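Engineer: structure, please.
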Amino acid sequence: MQNIEIEQSIENSIKEALKQNNATLVAHYYVSSDLQALAEESGGIVSDSLEMARFGQNSDADTIIVAGVKFMGETAKILSPEKRVLVLDTEANCSLDLSCPIDEFSKFCDQKPDHVVVVYANTSAEVKARADWVVTSGSALKVVQKLHDEGKKVLWAPDKHLGHYVQSMTGVEMLMWDGACIVHEEFKAEGLKRLMEIHPEAGVLVHPESPKEVIALADIVGSTTQLINAAASRPENTFIVATDNGIFHKMKEVAPHKKFIEAPTMGEGADCESCAHCGWMAMNNLEKCLDTLNTGNNEILINNQIIDKAKNSIQRLLDFTK
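Structural biologist: So this is what the prediction gives:
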């Protein structure tokens, strides 16, 4: 009971601090359920990284508090350069972002000047600035198909699994960067098959950052938002879900009477059947949210030239998906 009272006190303090700072809290689907609930209760949003940034851009808030990882704060700053953007922990990173350092990526791009550079949203501001297009997992197929129809050659980064999925669905040859998400890459096809045998009635929902063998077993392959929509709209009452387990909060919210099972990440020597949660996302918590609001720490600052270039590559996507 005492812990609940302490948590409630912190939440109330955050809500008050948000008002005092004219701030809005935007949270990703993969952070803890208490942060997701607080974001919505306080007039913010729970969504994917690009929609989080767009919500902040369209809000009247002077300050955007980002519960997620560092590149999400950077995306918010790119779309709202005049606003103060704070993250809860500057050490909360992303394996896809870290796997694609700007110096190496620029050299990679320079070797293929005839290719259109398409990067996934899970990248640094500098990489977005080097790109021609920024895409999300929900928009990648359509953008790559459009470029192919225009006769363009595509250079893709950083997620190789999402890239191979796009390639398999479109038939478009892409020059591929070798990056992967440490959470999604661990899903195991053999373990998933065994779980499907135990639950033959279950629908299988898979994020395209997963290995191709896992994707091949899916009923629905899609972005976080698309998987949540599928959980609500599909007729199955049980789902096996291959993405970060933080998404279960929203899935249970939109489909409270349905059952959700984590897809297995177990392998030789594994000490849990499914460990599908990003350690960097787990660095976000209520205490850090309140501290960030009170101190103004963890501000995202980006060079104006980088912002201008990165905004162009994001704006292409926003215009295309209107």
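
Engineer: from here on, contacts and neighbour counts on C-alpha atoms
Structural biologist: Fine.

Engineer: all the strands of the stretch 151-300 of the chain, residue numbers only.
Structural biologist: 153-157, 174-176, 203-206, 220-221, 238-242, 259-262 (DSSP state E, counting those that start in this stretch).

Engineer: just send those strands back as a markdown table, with distance to residue 312 and mean neighbour count too.
Structural biologist: Listed next are those as a markdown table, based on distance: least, Cα to Cα, whole Å; neighbours: other Cα atoms under 10 Å:
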| stretch | distance to residue 312 | mean neighbour count |
| --- | --- | --- |
| strand 153-157 | 17 | 24 |
| strand 174-176 | 22 | 18 |
| strand 203-206 | 30 | 26 |
| strand 220-221 | 28 | 22 |
| strand 238-242 | 32 | 24 |
| strand 259-262 | 38 | 18 |
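
Engineer: what's the closest of the ones you listed to residue 119?
Structural biologist: strand 153-157 (4.8 Å; Cα to Cα).

Engineer: which one of the strands of the stretch 151-300 of the chain lies closest to residue 146?
Structural biologist: The nearest among those, by Cα to Cα, is strand 153-157 at 10.8 Å.

Engineer: so which elements touch the closest one?
Structural biologist: With contacts taken as 3 or more Cα pairs under 8 Å, 6 or more residues apart in numbering; DSSP states H and E, strand 153-157 sits against strand 115-120, helix 140-149, strand 174-176.

Engineer: let's compare: structure for the following, please.
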Amino acid sequence: MTQEDLSKKISDLKEEKNGIILAHNYQIPEVQLEADHLGDSLGLARKSSEVDADIVVFAGVDFMAETAAMLNPEKKVLIPDREARCPMAGMLPVKLVREAKRDHPDAAVVLYVNTLAEARAEADVTCTSANSVQVVNALDEDEILFGPDRNLAWHVEQNTGKEIIPIPEDGYCYVHRMFSPEDIRLLKEEHPDAEVLVHPESAPEVQKLADYICSTSQMLGRAEKSSADEFVITTEVGLVHRLGREFPEKNFYPVLDEGICREMKKHDLEKVYRSLRDEKFVVEVPSEVAESARRATERMLEISS
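Structural biologist: Next comes the predicted model:
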């Protein structure tokens, strides 16, 4: 089927089944364009709770769909490709969280939403890259267990003055780990007037070269309000597609064209269509896990509202 045919079939199924499509900023352009709501993990978590829908097709990775399922037990949450699993989330099994809590009984546990639900059920509160500093600053504790991304933990420590203990010791996003200071310097030589926007999952030496440290949603906001015409974008290339589409008068340069999340790109329009048509693959979180993880997520939403 052509993209136009698929789009028409998806539109008809959404109306028939009262369904919506949520898509992360790192999705391929065709899926971005088909989404009812496009955004980062925090924005999509909020949107999943606000929408009037019976079925939510989540074009993202596993932990994102789990968040939507936890927040909306009355809705059927689907993921088009069940192999869309975040490697970083898999670096923090619940066993490691429990061990860290035993070793640091007075510490607050803040887990990045890029973590599987079972681990998040052990957290006091979750966070995203957009609100991590705000969440940690809102806590009374000065000692924070933070996982799974070590680079985001470093960013939080620099901006809160609290003792941040990363769990695991070296959790990381393989895409953001690709970026080097030399990549940015080369682009700045070519485009000296460009603003450098860096995602906080990047290494500290890369963050230090940023004009602004930004989540994906914050990069969109910065591009909109900045007087600059050029931007060096230090995150997954999917966001560059959206930036170029929404701000065609400006130029956006990805630090690496190879900065691609293979797991995010597992979804395509055909899979979105089949997911909605066949109502699979259903994302389910055990009720006892969901209840605890939902509390940590809801606390995050309260702090960042």
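
Engineer: report the TM-score for the pair.
Structural biologist: Superposed pair, TM-score by TM-score structural alignment, normalised by the length of the second structure: 0.96. Supporting alignment: 303 aligned residues with a Cα RMSD of 1.2 Å.

Engineer: relative to residue 66 of the first structure, how far out is the counterpart of residue 45 of the second structure in the first structure?
Structural biologist: The equivalent of residue 45 of the second structure in the first structure is residue 53 (alignment by TM-score structural alignment). Taking Cα to Cα, to the nearest Å as the measure, residue 53 of the first structure falls 9 Å from residue 66 of the first structure.

Engineer: now do residue 156 of the first structure
Structural biologist: 27 Å.

Engineer: give me the common contacts of residue 53 and residue 66 of the first structure.
Structural biologist: Taking Cα atoms under 8 Å, 6 or more residues apart in numbering as the criterion, residue 53 of the first structure and residue 66 both touch 72-73.

Engineer: quick one, which of those two is more surrounded?
Structural biologist: residue 66 (28 against 24; other Cα atoms under 10 Å).

Engineer: contacts for stretch 208-215 of the first structure, please.
Structural biologist: 137, 159-162, 164-165, 180-181, 184-189, 192, 206-207, 221-223, 242-243.

Engineer: swap that for stretch 8-19 of the second structure, sorry
Structural biologist: Contacts for stretch 8-19 of the second structure (Cα under 8 Å, 6+ apart): 20, 53-57, 272-273, 276-277.

Engineer: ok, and the most crowded of those residues?
Structural biologist: Most surrounded of the contacts of stretch 8-19 of the second structure: other Cα under 10 Å gives residue 57, at 29 neighbours.

Engineer: quick one: secondary structure of that one?
Structural biologist: For residue 57 of the second structure, the assignment made with DSSP: H, G, I helix; E, B strand; the rest coil gives strand.

Engineer: that older thread, the contacts of stretch 8-19 of the second structure into a markdown table, with extra columns for distance to residue 293 of the second structure?
Structural biologist: What follows is those, written out as a markdown table (distance: Cα to Cα, whole Å):
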| residue | distance to residue 293 of the second structure |
| --- | --- |
| 20 | 24 |
| 53 | 22 |
| 54 | 22 |
| 55 | 21 |
| 56 | 19 |
| 57 | 21 |
| 272 | 27 |
| 273 | 30 |
| 276 | 26 |
| 277 | 30 |
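
Engineer: now, these that are in helices?
Structural biologist: 272-273, 276-277 (DSSP state H).

Engineer: quick check: closest non-adjacent residue to residue 97 of the first structure.
Structural biologist: Distance criterion Cα to Cα, 6 or more residues apart in numbering; nearest residue to residue 97 of the first structure, sequence neighbours excluded, is residue 123 at 4.3 Å.

Engineer: having no further points to raise, I will conclude here.
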